[in-house]
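Chemist: please work out how this folds:
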Amino acid sequence: MPKKQPVYNNESISSLKGAERVRKRPGVIFGSDGIEGCEHAVFEILSNAIDEAREGYGDRVSVTLFKDGSIEVEDFGRGIPVDYNKKEERYNWELLFCEMYAGGKYDAAASNYEYSLGLNGLGLCATQYASRWMKADVYRDGLHYHLDFERGENIGGLQKEPTRSKRTGTVIRWLPDREVFTDIDIPVEYFKDVMKRQAVVNAGVLFQLHDQSTPGGETTEFRYENGIADYVAELAGEDALTPVISRSSEAECRDRDDRPEYKVKMGAAFCFSNKRQVLEYYHNSSWLEHGGSPERAVKTAFVSQIDAYLKNKGLYKKGESKITFADVQDCLIYVSSSFSTVTSYENQTKKAITNRGIAQVMTEFLKHTLEVYFIENPDEAQKLCSQVLVNKQSREHAEKTRLSIKKTLTSQIDIANRVAKFVDCRTKDLTRRELYIVEGDSAMGAVKTSRDSEFQAIMPIRGKILNCLKSDYSRIFKSDVITDLVKVLGCGVELDGKVKNDFAAFSMDNLRWSKVIICTDADVDGYQIRTLVLTMLYRLVPTLINEGYVYIAESPLYEIESRGKTYFAYTEPEKADILSRIGQDKYTIQRSKGLGENEAEMMWLTTMNPETRRLIKVLPEEAQRTAEVFDLLLGDNLAGRKEHIATHGYEYLDDLDVS
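Modeler: Sure thing, here's the model as predicted:
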């Protein structure tokens, strides 16, 4: 029956409503439906508590982890207004917990939060919608308010009662829902990391983490009385090149000429060190993992001022290139914390900001800070700028060494093009290039006429290759066949460093091929050459086998012709199957010719065409077994080889190519 086609008409369009907007598409709000999204939901609730503390309402934020996987965030601020809102003609708890884009942070003029981390009015509602359950307790105006939610739905409305307690604040406890997130088991390290970072950028606020999810109930506290300055001093230790410099400023800016001005508050703490290198940016308390505007400001300001100092002091050599930020970063510990009344995040996860105005005012702030610092501290300026210049020279020396090595390796690749009778392919795309190792000149002729010269190269083996298991390295590297093949591979050899040879140390980065294909006749001589090539690869470049780059091209044993069609059988069972399918029809059958006797069309069809050929990958799990067999059949254990032939030789009588 034909497949029923789905109906697509006006009634096919629908919209998500209420909790479905988050529960069915959590990645849109939280950036992921996995553990990262679940962590971001925690940060949204934590952000609201931080906003209160930063505005001066309470000096403590507490997070508790429970055995059932639920999380509680408690602040000691003013308490969320959850009672009836005459202006909106609705209860505030409905707006805050059940409406997207609702909150007290939109009207900049009337906002209770001049610099807010939880800006978009999504966090509380979205986290509630993404929870198996949520409980909220609010203390304000001498009242205790309580709310319960289950999977986005309120249970029991708003409950309130008078309380004699003078405390104020908000307690939110919730259990992330496994139906929303694929993983809700947030590691305790995440909480420690995020709370430490918040302590860094919220000077004087105490952050407490109570871990009741494991026996012992460990409590961890974070507090930096002087914020980022204390943090940089902690990072630098006692042996930094310079003391910690901490500066702050405020400014007004705009992101575009036709946009209104907004306020920016900036703080930066830094020092120079040969031991550690740290760059961290925070905005409205959020760690900007991907930087954005503050990162651009740091790069521009530090390079500009240090470059100017080096020029003014004549520390550059004639014709020498200027420093880069990499040279500065190599000895810089820098932490900035900025706030703005208007913020443009790259997305809801708040890992980078894009404000053009912030980048501009922070650049000027940092330039001025460095200019004054250099004037007031000439000895420190000399020390740190000289270190940056040393970093530059070290980087340039490393780059010259890298280019020299690259040139050497490139010359080795060029040598491969001069290997006798090696035929390269045209493409330089390493993901497509294939090397066929074939036996003899006649086979090479057949392969050469049938290959796709765009991506298939040919390396002929002239005569019997040396048995690499029975030979020492000095003899191996006197073999032209082996050394030519190593040159063509391009990746060097894997040997003890004490073994002297003319090849570079092994590096997969220099391998010139996506596949190394051994292509020999399907007879005793062909099998022996194949085994010897595998032995060579196993001893000199075993990683190629372990990483799955080595293949065997399987050649057909028989050609069967019947009624104008040609069939190829690669095994005896395949031959029997083909004959059974031919039935009573007349046919001719013969052993497949050697590679050198094949016509180009047949060679392409059976051995070269990626769509029809048969390649056997030499699997890495076979490496140990391969080594044992190689040692037994080709090594020095003569007694073991005789015993193996006596025990198993009869199994291979049918494969002998004798008449």
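Chemist: all contacts plus neighbour counts: C-alpha atoms, from now on.
Modeler: Noted.
Chemist: quick check: buried residues in stretch 261-276?
Modeler: Buried residues in stretch 261-276, counted by 16 or more other Cα atoms under 10 Å: 261-273.
Chemist: same deal with stretch 55-73?
Modeler: Result for stretch 55-73 [16+ other Cα under 10 Å]: buried residues 57-66, 70-73.
Chemist: format those as TSV; extra columns: secondary structure.
Modeler: What follows is the buried residues of stretch 55-73, written out as TSV (DSSP: H, G, I helix; E, B strand; the rest coil):
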residue	secondary structure
57	coil
58	coil
59	coil
60	strand
61	strand
62	strand
63	strand
64	strand
65	strand
66	coil
70	coil
71	strand
72	strand
73	strand
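Chemist: can you name the helix or strand that the closest residue to residue 123 other than its chain neighbours falls in?
Modeler: The shortest distance from residue 123 to any non-neighbouring residue, by Cα to Cα, 6 or more residues apart in numbering, is to residue 44 (4.8 Å). Using DSSP states H and E, residue 44 sits in helix 35-54.
Chemist: structure for this one too, so we can compare:
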Amino acid sequence: MVVPRSTSSATDYNARHLQVLEGLEAVRKRPGMYIGSTDSRGLMHCLWEIIDNSVDEALGGHGDRIDVTLFADGSVQVSDRGRGIPVDIEPRTGLSGVEVVFTKLHAGGKFGGGSYAASGGLHGVGASVVNALSARLDVEVDRGGKTYAMSFRRGEPGTFAGDGPDAPFTPFETGSELAVVGKAKRGVTGCRIRYWADTQIFLKTARFDYDGLVDRARQTSFLIPGLSLAIRDERGLPDTPGADGPHEEIFLHDGGISEFTEFLAADPAVTDVWRLQGEGTFTETVPVLDDKGHMTPTEVERNCAVDVALRWGTGYDTKLKSFVNIIATPKGGTHVAGFEQSLLKVFRKQLEVNSRRLKVGGDKVDKDDILAGLTAVVTVRLAEPQFEGQTKEVLGTSAVRAIVSKVVEQELTANLTSTKRDLKTQSTQLLEKVVAEMKTRISARLHKETQRRKTALESSSLPPKLKDCRSSDNSRTELFIVEGDSALGTGMAARNSEYQALLPIRGKILNVQKASVGDMLKNAECASIIQVVGGGSGRSFDLDMVRYGKIILMTDADVDGAHIRTLLLTLFFRYMRPLVESGRVYAAVPPLHRIETVAQGRAKGEVIYTYSEAQMRKTMADLNKRGRNVKQPQRYKGLGEMDADQLAETTMEPRHRTLRRVTLADAEAAERMFDLLMGSDVAPRKDFIVDNAAGLDLERIDA
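Modeler: Here you go, the predicted structure:
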């Protein structure tokens, strides 16, 4: 049935129903369009807008310090030593430069007028949006020996009769006034912006993220060498560094992105940090504002400066950070595409030249082989970059790809072919690492294909010392990696062979945190573990190919057992990390003591297992209080001292055992701890041992 359209509803909708939002009203009506959300993320976005304006000044060589202060009353202040916002009258509007910047959308000095050769701001909406979403904003500008001041309430200029956003406010009626409130020292320029976010706009739970602010400040200080950023927290909030009083951190890194690369890198170095720098030009047609206020298509020549810092380490993870005019581009873009393109081209050429010496064979290196162990910071600077979308996460300027590729190709080739002793040694080690990664990838692929071709009737290539289980159901199967043959013998009798497999290892395996990939693969114990687990290693690890649902590390409850467990966890963390991240790696918890009570009358004798000295003493005290006679407690020094029934009951039988799941709540923190405890740098480990020696429980040392 067709419903006839109401003629009245069509005729009642006309031009008078259209709402025109003037000035900053649109921002307050739809804040999410400008800052994404009205929670803590949106609050931080506003702060970045103000900070980035100060950073752009520093990027242009104006000013060397930025101070950010979080006040207890909820306000925040950003101070800089840049040129200061213009205070003279803008001819088209008749308003001061300060009022134009803070009240007019799409107004600023970053539209190609020559004020900024490269900047983070592109749209001229940052300061005005923050002003519109603030209950109060105060700005002070130092220029020409004077200090100018102006205040706004929710984007409207006027004067406050007191401190804070709740003070009486009088808006300007006939004309706005940029007041002179003091004198500035000769040659001193800059501005101070303090604002209170509007509680009518932002959620009550919105808070400034101190840790996020510190991370961004640290990153910016790396990208602009010589720029000092001071972050001060006076809020006194619990669970923050400033909980007990004002807390300030200052970030200043003269080493630039070379120092940034060293900061990001966690693994031992194969090469030093190499700096690749250069520039190129390109032309593009853009609309330019002429003297009459018209946008005219004009062909302009752009300059693109390329600065890359990179180093390779012994690991296989890749850390690549990319920036355009200090804007982070986490999803890459044309500059990253050009960087990776030139890496592949240069290494394929060098491996072809050195194929006989490096025993490359007929295989071709892949991009992942080169990126393994790479830590790099890729930065480009150019005027008016084009981004894909409003989030500025992907650079879209197509000409940048060829420029970055050319610079990286020239500079990297020069390093790899250098005759200087240090560079020559590093280049040789790097090429050998890339070839090893390539061979590992190919071996893993062949192993995976072999595993897929196998059927239950075919012979297995698994190591003979593996005592496998009968079931192939991953929801049930468990692999116990046990310490030594004595534990294997007891474990064989204690296990349920339907779903529990045993793999013995001989003593302490290789410390893979210090060793290269090649050394790790040559080690018999490491190779056996990787082969039995079945998922491969490193970048090619496939969680779906793992043969067991649980991997359980079953070592003695002593110092040596803890050391072996740490070495095993290092292997899983470095080369089979998805297993740990998915929560499929466990540590068995065998008991330390066995306490047996004597039967008395109707009371039967019972067996109690304890897992620490303190628990044993408490249990003994409780039994004595109850008048129970106890045989001499048995102290287990190793799994081999248990009989099969005891091992099954305490450590292997799912109904009674205790397992500790190994998790990675914070992968980066865990990696730093692994590097501290197991890495090749001895000095930090020595300091850690000395600092924590007082807290050691001496009874845990089996001496």
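Chemist: rewinding a little: where in the second structure does the helix holding residue 44 of the first structure fall?
Modeler: Helix 35-54 of the first structure corresponds to residues 40-59 of the second structure when matched by TM-score structural alignment.
Chemist: same check on stretch 140-150 of the first structure?
Modeler: Going by TM-score structural alignment, stretch 140-150 of the first structure sits over residues 143-153 in the second structure.
Chemist: what about the matching stretch, distance to the chain center?
Modeler: 40 Å (Cα atoms, centre = their mean, to the nearest Å).
Chemist: report the mean deviation for the helix holding residue 44 of the first structure after fitting onto the second structure.
Modeler: Helix 35-54 of the first structure differs from its equivalent in the second structure by a mean of 1.6 Å after superposition (mean Cα distance after the TM-score superposition for the first structure).
Chemist: other SSEs contacting that helix?
Modeler: helix 26-30, strand 60-65, strand 71-75, helix 123-129 (3 or more Cα pairs under 8 Å, 6 or more residues apart in numbering; DSSP states H and E).
Chemist: could I get these as CSV with distance to residue 546 of the first structure?
Modeler: Shown next, in CSV, are these (distance: least, Cα to Cα, whole Å):
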stretch, distance to residue 546 of the first structure
helix 26-30, 38
strand 60-65, 45
strand 71-75, 46
helix 123-129, 47
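Chemist: who does the helix or strand containing residue 622 of the second structure touch, helix- and strand-wise?
Modeler: In this structure, residue 622 of the second structure sits in helix 613-625 according to DSSP H and E. The criterion is 3+ Cα pairs under 8 Å, 6+ apart, and there are no helices or strands that helix 613-625 of the second structure contacts.
Chemist: tell me, that helix lands on which residues of the first structure?
Modeler: Residues of the first structure matching helix 613-625 of the second structure: none, counting by TM-score structural alignment.
Chemist: so for that helix, what gets flagged as buried?
Modeler: Those would be 616, 619, 620, for helix 613-625 of the second structure by 16+ other Cα under 10 Å.
Chemist: I figured residue 672 of the second structure hits residue 264, correct?
Modeler: No: assessed by Cα atoms under 8 Å, residue 672 of the second structure is found out of contact with residue 264, at 10.9 Å.
Chemist: how close does the residue mapped onto residue 30 of the second structure from the first structure sit to residue 55 of the first structure?
Modeler: If you follow residue 30 of the second structure across to the first structure using TM-score structural alignment, you land on residue 25. Taking Cα to Cα, to the nearest Å as the criterion, residue 25 of the first structure is separated from residue 55 of the first structure by 33 Å.
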